[in-house]
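Visitor: output the structure for:
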Amino acid sequence: MPADDRRLQPRRKPSQVRAELTRERILTAAAHVFAEHGYAAGTTNRIAERARISIGSLYQYFPNKDAILAALLIQHIDRGAWAQADRLDLSPGSLKATVRALVRDAIDHHRDDPRLLRIMIEEAPLSQELLDTIDSHQKLRVAQVRDLLARHPDVRVRDLDTAANLINFTVEINTHRLMADPHAPAVETFESELIDMVTRYLAGSE
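Guide: Got it, this is the predicted structure:
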């Protein structure tokens, strides 16, 4: 269930460039503080100090660090659109390359800071805004994958909607687990196996 949304709502919605820059400074500082000190020790005082603003100024934007972490996760999800999806080669024989592009895009989106990713996955409270953002992202990603499957001549699946949902979920959940797990196998090994698995599924006969 979503947490009390009032605790997670930013106190100030930036309407000017300067205010937006200050909000971005807070989020950037929080990402560094959480990654360096962990969530429990990543206090709002440390975030304000890292952002070089007063604690009072920070509280003008966010009521607590839960709200900051929720905003970071929403920002992370919003930046996860597959920008190159409409530029891929969909000629016969290119299915594996297409799948590789999908998998690599998901991996690249989670490479920046594995520790911060773990914190966001494990600690971020669920708000309605976060749930809506996740739902919107998933719908967009599934629609992109379905469009590719519908246009690629090498795809042989019984149901495009089911296939698009399965592939999106498989790639997303396994990529999250890989990048957030310090004991995970090498990225190259994971990437190769996941590409082979998805390609075989898509190329299978009815």
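
Visitor: CA atoms for contacts and neighbours, from now on please.
Guide: Noted.

Visitor: of all residues in the chain, which one is nearest the centre?
Guide: Geometric centre of the chain, nearest residue: residue 77, 3.9 Å, by Cα atoms, centre = their mean.

Visitor: list the buried residues in the helix or strand harbouring that one.
Guide: Using DSSP states H and E, the element containing residue 77 is helix 65-78. For helix 65-78, the neighbour count (16 or more other Cα atoms under 10 Å) marks 65, 66, 67, 68, 69, 70, 71, 72, 73, 74, 77 as buried.

Visitor: following up with a second sequence; could you model it the same way so I can compare the two?
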Amino acid sequence: MPSADRRLQPRRKPRQVRAELTRERILTAAAHVFAEYGYAAGTTNRIAEHARISIGSLYQYYPNKDAILGELLVRHIDRGVWTQADQLDLSAGSLETTVRALVRDAIDNHRDDPQLLRIMIEEASLSQELIDTVDRHGKKRNEQVRDLLSRHPDVRVQDLDTAAELIVFTVELNTHRLMADPRKVPVETFENELVDMVTRYLRGDQ
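Guide: Just a heads-up that it's a prediction; the model follows:
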């Protein structure tokens, strides 16, 4: 596991509503600035100006723009929880339907801003919070997928734990890559091909 960069630790955790609102303004402004200007030109001065606060106020919360980008990525990952996993009726749907729900959920979690997503993937450094968030999210997603696999009658894989990890990694990695540049492949084509591949693997098709 790569070590965390201590330079990315936020300087101030909001304890009051006003401080939380200021942090929200910084993060919202940063998302707009990074998407509009790119990461190299998305300076803390531009972020502060867009947030309508002084640069000194920004530095009370974040030591640099790397820390801001890291927190944006943490929030992006935390929003990607599969909230509808427990609502799937496995008795009424085919294995393909279940896999499609997983793939479509991953796609929907990455539709918002391809430019910002690409910057987060390419530029974000590892903070301890980011490492912890990725680990927590991965475990939760793996548990959800494993639970579905264990209950679906058409699943033929031998090792459910390994299968769940492979599927989560494959779906999320490829979804990140596609949605960061959706012009490469039509989203519908990507969804259909990925659903077909995962479904065949789970059914044990030769």
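
Visitor: got a TM-score for the two of them?
Guide: For this chain pair, the superposition-based TM-score is 0.95 by TM-score structural alignment, normalised by the length of structure 1; 205 aligned residues with a Cα RMSD of 1.5 Å.

Visitor: picking that back up, who's in contact with the residue nearest to the centre of structure 1?
Guide: Residues counted as contacts of residue 77 of structure 1 (Cα atoms under 8 Å, 6 or more residues apart in numbering) are 133, 134, 137.

Visitor: and for the last one, the neighbour number?
Guide: Just to be clear, that refers to residue 137 of structure 1. Residues near residue 137 of structure 1, counting by other Cα atoms under 10 Å, number 17.

Visitor: right, and it touches residue 76 too?
Guide: No. The criterion here is Cα atoms under 8 Å, and residue 137 of structure 1 misses it with residue 76 at 10.7 Å.

Visitor: so what sits against both of those two?
Guide: Overlap between the contact sets of residue 137 of structure 1 and residue 76, as judged by Cα under 8 Å, 6+ apart, is nil.

Visitor: just give me how far the helix holding residue 77 of structure 1 sits from the chain centre.
Guide: Centroid separation between helix 65-78 of structure 1 and its chain, computed with Cα atoms, centre = their mean, to the nearest Å, is 10 Å.

Visitor: what packs against whatever helix or strand comes next after it?
Guide: Stepping forward along the backbone from helix 65-78 of structure 1, the first helix or strand reached (DSSP H and E) is helix 95-109. Contacts of helix 95-109 of structure 1 with other secondary structure elements, assessed using 3 or more Cα pairs under 8 Å, 6 or more residues apart in numbering; DSSP states H and E, are made with helix 160-180, helix 187-203.

Visitor: and the angle for the longest one with helix 95-109?
Guide: Direction vectors for helix 160-180 of structure 1 and helix 95-109, defined by axes from the mean of the first three to the mean of the last three Cα atoms, to 10 degrees, enclose an angle of 40 degrees.

Visitor: what helices or strands is helix 160-180 of structure 1 leaning on?
Guide: Under the contact criterion of 3+ Cα pairs under 8 Å, 6+ apart, the helices and strands touching helix 160-180 of structure 1 comprise helix 95-109, helix 114-123, helix 128-151, helix 187-203.

Visitor: so can I have CSV of those helices showing distance to residue 84 of structure 1?
Guide: Conversion of these to CSV gives the following (distance: least, Cα to Cα, whole Å):
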stretch, distance to residue 84 of structure 1
helix 95-109, 8
helix 114-123, 23
helix 128-151, 10
helix 187-203, 17
